[in-house]
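K.L.:
mind looking at a prediction? Sequence and model below.
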Amino acid sequence: MLRIERSREPVPVSQAERGYHTEVVTAGMRRTQPDWSWNGPRVPETKRPFRGLAAGRDGRIWVQLWTEARPVVNEDHNPDDPRSQPVSWESPVRYDAFEPDGTYLGALAAPDGFLASPAVPIFDGEHVWAVSQDEFDVQRVVRYRIVVGGG
């Protein structure tokens, strides 16, 4: 068994982002139960330490981190569609990389358009294959060269 620990400041969830998530859940529930009201715990003020894990084909460990989200205007918003939101919240994609023995290699900030889901990126040595989306929302598989660094 391998145990890896790394100290990191918690990533805050702004009041506006918490409100957005509460509104989205409430609107979704009210589509099936019109009198539904939020009765669960509040949306947390910080995000979980990590978003996901991926094992590289070379044995490296890739930890997808939560990052601070920013509001993005939905240019395709349709006010007549109750599922359409005028604004969404997007978080930049970032990973911490570790050697198979747990040695920290550094941080990887993915370029714009890099999608970490729904298809999981494939990490292998100096490259990662991932789905990328351009400004026209066209998706394609792209091979990126990995440059790890920073912190």
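P.N.:
Received it, and whenever you're ready, just let me know what you need. Here the structure is a predicted model, which means the values were calculated and not measured.
K.L.:
from here on, just use CA atoms for contacts and neighbour counts.
P.N.:
Will do.
K.L.:
which residues touch the nearest residue to residue 44 once chain neighbours are set aside?
P.N.:
Closest residue to residue 44 apart from its sequence neighbours, by CA to CA, 6 or more residues apart in numbering: residue 13 at 7.1 Å. Residue 13 makes contacts with 44-47, 68-69, as judged by CA atoms under 8 Å, 6 or more residues apart in numbering.
K.L.:
let's bring in a second model and compare:
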Amino acid sequence: MLRVYDSTMTQIDSIFSAGEDEGGDFDPEDSPGAFYYETPGGGYGLMQIPFYPGGASHTDRNGETWSGTMADPGYRIGRYAPGGDTTLIVVTERPPVPVTPAERDSAIAVIRESLRESGVTREMDWSRIPDVKPALESIFTSAEGNVWVAIPNLSGGTDYDVLSSDGSYLGTVTAGGLDVYPWLPPVVVGDTFLAVVNDELDVPYVVRARIVPVD
């Protein structure tokens, strides 16, 4: 849901995306992107399914929202003006990036350990983990106003499709095996790329890189 505020920060509208509504009952056992589990004390919890395709959104400096969803086999991005009017649609087609057996086993091990700490020993339905990675990870804009779309690569890291503000494709920036921190978007100014990444021990640190063209 997108909440719209006026200049005094008074909410004037709520925009619901496809699949959302203003009411309805929530059934935690029927969450499409999460594992449901019950704890010994009578409570319950939800844990995100690894590699489950979701969406991403970003509001640029002009107040327009770029919202991305999965397409088959690529992604679809819409640009929405304040109030919800669609001003641009971009659709891509890309070959899917498979989830490797090692990545799947590692994700399952992390979930099992987390559940074990909560006293849960029941196995989840691991078949719900997708065989391919989401085609779209995140969206942000550079200082110049270009739209950067994070996509998975075959090295286990993240690449970026770069679009101009009118949706034209400018190129793809390859980041190799950099494990960019997913909850903090990089900062791009000119040919400088700044990002928080995790090393092999999951220790975060800041990387400053220069973007160079490839012949």
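P.N.:
In hand now; what should we look at? Because the structure is predicted, anything quoted here is derived from the model rather than measured.
K.L.:
now the aligned partner of residue 88 of the second structure in the first structure: how far from residue 61 of the first structure?
P.N.:
For residue 88 of the second structure, the aligned position in the first structure is residue 2, judged by TM-score structural alignment. Per CA to CA, to the nearest Å, residue 2 of the first structure is found 11 Å from residue 61 of the first structure.
K.L.:
what's the overlap in contacts for those two?
P.N.:
Joint contacts of residue 2 of the first structure and residue 61 (CA under 8 Å, 6+ apart) are residue 102.
K.L.:
and residue 109 of the second structure, what element?
P.N.:
helix 101-117 (DSSP states H and E).
K.L.:
shared with the second structure, which of the contacts of residue 13 of the first structure?
P.N.:
Retained in the second structure (both residues aligned by TM-score structural alignment, their matches' CA atoms under 8 Å) from the contacts of residue 13 of the first structure: 44-47.
K.L.:
now the buried members of those.
P.N.:
Neighbour-count burial (16 or more other CA atoms under 10 Å) applied to those gives residue 47.
K.L.:
would you map the strands across the first structure?
P.N.:
50-55, 61-65, 70-73, 87-90, 94-98, 104-109, 114-115, 122-124, 127-133, 139-145 (DSSP state E).
K.L.:
possible to save those strands as JSON lines with distance to residue 6 of the first structure?
P.N.:
Output for the strands of the first structure, formatted as JSON lines (distance: least, CA to CA, whole Å):
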{"stretch": "strand 50-55", "distance to residue 6 of the first structure": "11"}
{"stretch": "strand 61-65", "distance to residue 6 of the first structure": "11"}
{"stretch": "strand 70-73", "distance to residue 6 of the first structure": "25"}
{"stretch": "strand 87-90", "distance to residue 6 of the first structure": "24"}
{"stretch": "strand 94-98", "distance to residue 6 of the first structure": "10"}
{"stretch": "strand 104-109", "distance to residue 6 of the first structure": "9"}
{"stretch": "strand 114-115", "distance to residue 6 of the first structure": "25"}
{"stretch": "strand 122-124", "distance to residue 6 of the first structure": "21"}
{"stretch": "strand 127-133", "distance to residue 6 of the first structure": "23"}
{"stretch": "strand 139-145", "distance to residue 6 of the first structure": "25"}
